[in-house]
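Asker: model this:
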Amino acid sequence: MKLTVIGGTGLIGSQVVRKLTTAGHEAVPAALSTGVDLITGKGLDQALEGAEVVVNVANSPTFDEASLDFFGTSMDNLLAAGERAGVRHQVILSIVGVDQVPQLAYYRAKTLQEHLLRQGPAPYSIVRATQFFEFMHAVLSWTSDDTTVRLPATRIQPIAAADVADAVAGVATGAPLLGIRNVAGPDVFPLDELGRVTLAAQHDGRTVITDDTAGMFAGITGDVLIAGPDAHLAPTRYQDWLQTVR
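Answerer: From the prediction side, this is the model:
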């Protein structure tokens, strides 16, 4: 099977390409570095030529209001190019609870992307994942100084990028879901506690202060970012993963 992986050189996309190739499929990475521009459409027709499946894991360069234009325009262009190429299955990677956090522009943008996909011409699948282990370093950096890190107690259920890539590759090589598959890590943490676990594993002496007004996840309450009972739980635990990245 030939699959084109949009964003195929990034954190998730490169792993999806590798997993598909190892499984015997023809996986073509498509990104700006390979001459494909999602916003102008340049190179899309060539990248999708002969592809049965398109896997879209491309990300917006920003998390602000501009992400709405990025995901709206890129999804429109990709669906049109897929229809011209006769693509039989469009897959995107999204976020667990994305439609329940309208206060975040980036989440509204991903919700728009999902809506456009559902209204598009091709059978589709949406893989919604929780926050990646690999992003924890960035989360810590948003609200930190030399001695403290301020984090809200927002509950999250983080997952390893490799497990996300496994889920995306599995969905891409199966029949279209015509719906959503939720994937998450095996454990739930308050974000402030996850910060403490991370700093301790890295022998970082900074103190985590619980501050529900701090950072991107400020003001998110309840379990909207937690996968429900129907979710596929990945095997990798955060503490075990931390041992591999020291």
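Asker: all contacts plus neighbour counts: C-alpha atoms, from now on.
Answerer: Will do.
Asker: helices of this structure, start to end?
Answerer: Counting by DSSP state H, residue ranges of the helices within the chain are 11-22, 44-48, 66-85, 105-119, 136-142, 161-172, 191-201, 238-244.
Asker: next, format these as CSV and append mean neighbour count.
Answerer: Shown next, in CSV, are the helices of the chain (neighbours: other C-alpha atoms under 10 Å):
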stretch, mean neighbour count
helix 11-22, 20
helix 44-48, 21
helix 66-85, 19
helix 105-119, 20
helix 136-142, 15
helix 161-172, 22
helix 191-201, 19
helix 238-244, 13
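Asker: export the ones you listed to TSV and tack on distance to Ala58?
Answerer: Formatted as TSV, the helices of the chain follow (distance: least, C-alpha to C-alpha, whole Å):
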stretch	distance to Ala58
helix 11-22	8
helix 44-48	13
helix 66-85	9
helix 105-119	11
helix 136-142	19
helix 161-172	13
helix 191-201	26
helix 238-244	24
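Asker: now the second one, please; I'll put the structures next to each other:
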Amino acid sequence: MKCAVIGGTGLIGSQVVRNLNAAGHEAVPHSKSTGVDVISGQGLDEAAAGADVLVNLTNSPTFDEASLAFFRTSMDNLLTAARAGGVGHFVILSIVGTDRVPELDYYRAKALQEKILAAGPIPYSIVRATQFMEFMDAALSWTADGDTVRLPATPVQPIAAKDVAAAVAEVAAGTPLNGIRNIAGPEVLPLDELGRITLSRKGDARTVVTDPTAGMFAAVKGDVLTDENAHLAPTRYTDWLS
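Answerer: Purely as a prediction, here's the structure:
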């Protein structure tokens, strides 16, 4: 099976390509570095031509309101190219809870991406993942101030990028879901406690202060970023840190 992986040179995409090729498929990575641009449309027709599956792992360069335009334009361009190229399965990676946090521009943008795909002409699969373990350093940097890091106690269920890539590759190689598969890490932790674990393991002397108003996830209420019914990945956060 031939798979066109758009965004195939990034953190998740490069591993999806590797996993699909290891399973005996022909996965080809595409990105700006290979001459493919989802906004201008450059190279999309060539990338999609003859592909059985198109996996879209591209992401907006910003998390603000501009992300809505990014996903609208990129999905319109990708669906047009996929249809012209005879693609029979279109896969995207999204976020658990993306339709339940309208206060966040980026989550509304991802929900829009899902709606565009579901309304399109091609059989599809949506893989929703919880927060990546690899993003914890960024979350710590957003609200760092001297010797203090402020984080809300928002429940999260962190998942390793390698487990996300494995799930996306599995879905891409299968029959279209025409729906959503949720994937998550094996444990739920408050974000502030996750920060304390991270700093302790790294020998970082900064202190985490619980602040319900701090950072992007302050807008998230309740446990919408977790899913007890998701397909659970094997990697625990402390094992990943090690």
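Asker: please state their TM-score.
Answerer: TM-score of the superposed chains, computed with TM-score structural alignment, normalised by the length of the second structure, equals 0.99; 242 aligned residues with a C-alpha RMSD of 0.6 Å.
Asker: ok so, going back, and the helices of the first structure: which comes nearest Asp223 of the first structure?
Answerer: Asp223 of the first structure lies closest to helix 191-201 among these, at 12.1 Å (C-alpha to C-alpha).
Asker: list of residues touching that closest one?
Answerer: Contacts with helix 191-201 of the first structure, where a contact means C-alpha atoms under 8 Å, 6 or more residues apart in numbering, come from 136, 140, 150-156, 205-210, 239, 242-243, 246.
Asker: mean shift of that helix relative to the second structure?
Answerer: Helix 191-201 of the first structure, aligned to the second structure and superposed, deviates on average by 0.3 Å (mean C-alpha distance after the TM-score superposition for the first structure).
Asker: do stretch 110-117 of the first structure as well
Answerer: Mean deviation for stretch 110-117 of the first structure: 0.2 Å (mean C-alpha distance after the TM-score superposition for the first structure).
Asker: how about residues contacting stretch 54-67 of the first structure?
Answerer: 3-8, 10, 12-13, 31, 48, 70-71, 82, 87, 89-93, 105-106, 109, 172.
Asker: ok, stretch 101-111 of the first structure next?
Answerer: By C-alpha under 8 Å, 6+ apart, stretch 101-111 of the first structure touches 63-65, 67-69, 71-72, 94-95, 98-99, 216, 220, 224.
Asker: are any of the contacts of helix 191-201 of the first structure buried, and if so which?
Answerer: Burial by neighbour count, 16 or more other C-alpha atoms under 10 Å: within the contacts of helix 191-201 of the first structure this picks out Leu140, Arg150, Leu151, Pro152, Ala153, Thr154, Arg155, Ile156, Thr207, Val208, Ile209, Thr210.
Asker: against Phe135 of the first structure, how distant is the fourth one?
Answerer: Using C-alpha to C-alpha, to the nearest Å, we find Pro152 of the first structure at a distance of 16 Å from Phe135 of the first structure.
Asker: also the last one?
Answerer: Note on Thr210 of the first structure: its distance to Phe135 of the first structure, by C-alpha to C-alpha, is 19 Å.
Asker: next: the fifth one.
Answerer: Taken as C-alpha to C-alpha, the spacing of Ala153 of the first structure relative to Phe135 of the first structure amounts to 17 Å.
Asker: over to Thr147 of the first structure?
Answerer: 21 Å.
Asker: ditto for Gln90 of the first structure
Answerer: From Gln90 of the first structure to Phe135 of the first structure the distance is 26 Å (C-alpha to C-alpha).
Asker: looking at these two, which is more packed in?
Answerer: The residue with more neighbours, out of Gln90 of the first structure and Phe135, is Gln90; 27 against 12, by other C-alpha atoms under 10 Å.
Asker: which residues are in contact with the corresponding residue of the second structure for that one?
Answerer: Mapped onto the second structure by TM-score structural alignment, Gln90 of the first structure lines up with Phe90. By C-alpha under 8 Å, 6+ apart, the contact list for Phe90 of the second structure reads Val53, Leu54, Val55, Asn56, Ala82, Ile122, Pro123, Tyr124, Ser125, Pro176.
Asker: the same query, at a cut-off of 6 Å, please.
Answerer: When contacts are counted by C-alpha atoms under 6 Å, 6 or more residues apart in numbering, Phe90 of the second structure touches Val53, Leu54, Val55, Tyr124.
Asker: please name the nearest non-neighbouring residue to Gly121 of the second structure.
Answerer: Just to correct that, residue 121 of the second structure is Pro rather than Gly. Once flanking residues are discounted, Pro121 of the second structure sits nearest to Arg83: 7.5 Å by C-alpha to C-alpha, 6 or more residues apart in numbering.
Asker: oops, could you answer that again for Ala205 of the second structure instead?
Answerer: Nearest to Ala205 of the second structure is Leu199, by C-alpha to C-alpha, 6+ apart, at 7.0 Å.
Asker: try Ala30 of the first structure
Answerer: Ile6 (4.8 Å).
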